[in-house]
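> Below: sequence and its predicted model.
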Amino acid sequence: MKITSLILIQIAFFFGHSQEFKKLDEDLSISIRKVEHVNPVFFDTPRYGKSKAIAEKLATIYIRFKLRGELSGTIIDFNKLSLVDNNRNLRHRPKQFFFDYYEVKKIKLKDFKHEDSFLKYSQEGIEDFDHYLLESTKTAGVKDISHQFRLAPVIIPNENIKRLNKKKNKFYSVLFPTKEKEKGSYTLYYEDVEVYSFTVKKNESFKVD
């Protein structure tokens, strides 16, 4: 009886603490593993705005996750990801996406030839913060560059997904700007699918069990 009870406790503990995968579409599932809020620093922080005169440095939300699926060469458009600031009713597009040691390429708006899937899934009553990114490149001897950008659609090989899933501390990462520099409430979406809601404080980092 004691052995049976111990086994049942171990099974309950395993399933109670395993990270669940949420289905995004027919090919892809996601499991959120870590969230982090980082306030802007004095140096090397991009500014956002419709012009240089009104641009501001924003905080960053990092979301780390695992993916699962047999993609078989499927093109993934991570512009479909969006982060809604529930307090301000603002919806942000991702500013960066990483897998393994690779950063998904940014394409300037004037050169982007694909459908803008961020705007396609706009939500009624929520403002799209379709920002300009003003990247400071003064250290390279170049004046500030102002542009709107999109993330390039990419193919992530199945081997990459399987390899990262086997490594405990290896994740995919997506970064969003946010105006909130203190405590904020957010919801992550893929297309119009609600993926994960959370609250995070200033410069807080937490793992998702």
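Yep, it's here. It should be emphasised that the depicted structure is a prediction, and the values quoted were computed from it without experimental measurement. Numbers count the residues shown, from 1 in each chain.
> drop to CA atoms for contacts and neighbour counts, all remaining ones
Will do.
> Show me what the top helix by length along the chain is packed against.
Longest helix in the chain by number of residues (criterion: DSSP state H): helix 2-17. In terms of contacts (3 or more Cα pairs under 8 Å, 6 or more residues apart in numbering; DSSP states H and E), helix 2-17 is packed against no helix or strand at all.
> What distance do you get for the nearest residue to Lys106 once chain neighbours are set aside to Leu81?
Excluding its sequence neighbours, the residue lying closest to Lys106 (Cα to Cα, 6 or more residues apart in numbering) is Leu151, at 4.7 Å. When Cα to Cα, to the nearest Å is the yardstick, Leu151 and Leu81 sit 11 Å from each other.
> before we move on, what about Lys57?
Counting by Cα to Cα, the gap from Lys57 to Leu81 is 22 Å.
> hang on, the earlier thing: might one say that the residue nearest to Lys106 is in contact with Glu103?
No - the criterion here is Cα atoms under 8 Å, and Leu151 misses it with Glu103 at 9.8 Å.
> The two: who's more crowded?
The residue with more neighbours, out of Leu151 and Glu103, is Leu151; 23 against 13, by other Cα atoms under 10 Å.
> Against Arg163, how distant is the more buried one?
23 Å.
> Below is structure B, check it against A:
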Amino acid sequence: MQKNRIIIKGNREGLNAVININAFSDFEDMLNALIEKLSKGKRFYKGAILTITTELKYMKARDIRKLKDVLFDTFMIKDCIFQDSEEEKNKVFTGVFEGRTKFVHKTIRSGQMVKYPGNLVIIGDVNPGAEIYAAGNIIVFGKLRGIVHAGSDGNSKAIIAALKLQPQIIDIAGVINRGAEDDYEPAYPEVAKLKNNYISVEPYTPNKYI
């Protein structure tokens, strides 16, 4: 048996499980080894935020879902975040269709900043003077009137959506536009995305962006 196939260590956000996925015969082999390792301190993981660091290109979406189910149900962790290992971490975040997502249940006020290396869902308003960054999509269930950066590490497929899309500055993968200077208020939800290297804003249509 190879040593150091799974290393558990602490970080500022909580705990990090570094997995050498190439050291296992298949996903089930890795999952069983992770369960065995975590079971030695099961009570310690309750309510923790666990980051899984591995080479995500070798993991299928259904495997990630299964792994999350085990972590939530068996070890009662608070949140699970997946990130690429050292040799992969500088690549663009690709999980804009199904990837790590953070929910923020509050209004982001002027002077406040929120950053997340995945998709970001804000249930509340983003006030003028507030700034939000996400490596993936940004969805706001409220008024988006601040400065917003989606696809912040370069993913041009990222979108920005809001019930009231009224940003001061909007940025998708480095393409930047200023918001309208008048008092126009949309009457319906809108989605901003890149089209031919410019930002296009369209009315939200159910199922179109899924």
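Sure, I can see it. As the structure is a prediction and not an experimental result, all values here were calculated from the model.
> Superpose the two chains and report the TM-score.
The TM-score (TM-score structural alignment, normalised by the length of the first structure) is 0.25; 86 aligned residues with a Cα RMSD of 5.2 Å.
> returning to what we had before: tell me the residues that contact both of Leu151 and Glu103 of the first structure, please.
Residues touching both Leu151 of the first structure and Glu103 (Cα atoms under 8 Å, 6 or more residues apart in numbering): Gln96, Phe97.
> Select the longest helix from the second structure.
Counting residues, the longest helix found in the second structure (DSSP H) is helix 61-75.
> which residues of the second structure fall in helices?
Counting by DSSP H, the second structure has helices at residues 27-39, 61-75.
> so which of these gets nearest Tyr198 of the second structure?
Comparing those against Tyr198 of the second structure with Cα to Cα, the closest turns out to be helix 61-75 (30.7 Å).
> Hey, what's the angle from the closest one to helix 27-39? Just curious.
20 degrees (axes from the mean of the first three to the mean of the last three Cα atoms, to 10 degrees).
> tell me which residues of helix 61-75 of the second structure are tucked away?
Buried residues in helix 61-75 of the second structure, counted by 16 or more other Cα atoms under 10 Å: Leu67, Lys68, Leu71, Phe72, Phe75.
> if I look at the first one, how far off is Ile6 of the second structure?
Meaning Leu67 of the second structure. From Leu67 of the second structure to Ile6 of the second structure the distance is 14 Å (Cα to Cα).
> what's the answer for the second one, then?
In this structure, Lys68 of the second structure lies at 17 Å from Ile6 of the second structure, with Cα to Cα as the measure.
> same thing with the fourth one?
Computed with Cα to Cα, the distance linking Phe72 of the second structure and Ile6 of the second structure is 19 Å.
> Let me know how buried Ile76 of the first structure is, in neighbour terms.
15.
> isn't it right next to Tyr190, touching?
No - using Cα under 8 Å as the test, Ile76 of the first structure is too far from Tyr190 to be in contact (11.4 Å).
> tally of neighbours for Ile35 of the second structure?
16.
> what about it, distance to Asn177 of the second structure?
Taken as Cα to Cα, the span from Ile35 of the second structure to Asn177 of the second structure is 47 Å.
> Same check on Val70 of the second structure?
Applying Cα to Cα to Val70 of the second structure and Asn177 of the second structure gives a distance of 43 Å.
> ok, now Ser200 of the second structure?
According to Cα to Cα, Ser200 of the second structure and Asn177 of the second structure sit 10 Å apart.
> So these two - more neighbours on which side?
Using other Cα under 10 Å as the criterion, Ser200 of the second structure and Asn177 rank with Asn177 on top: 14 against 11.
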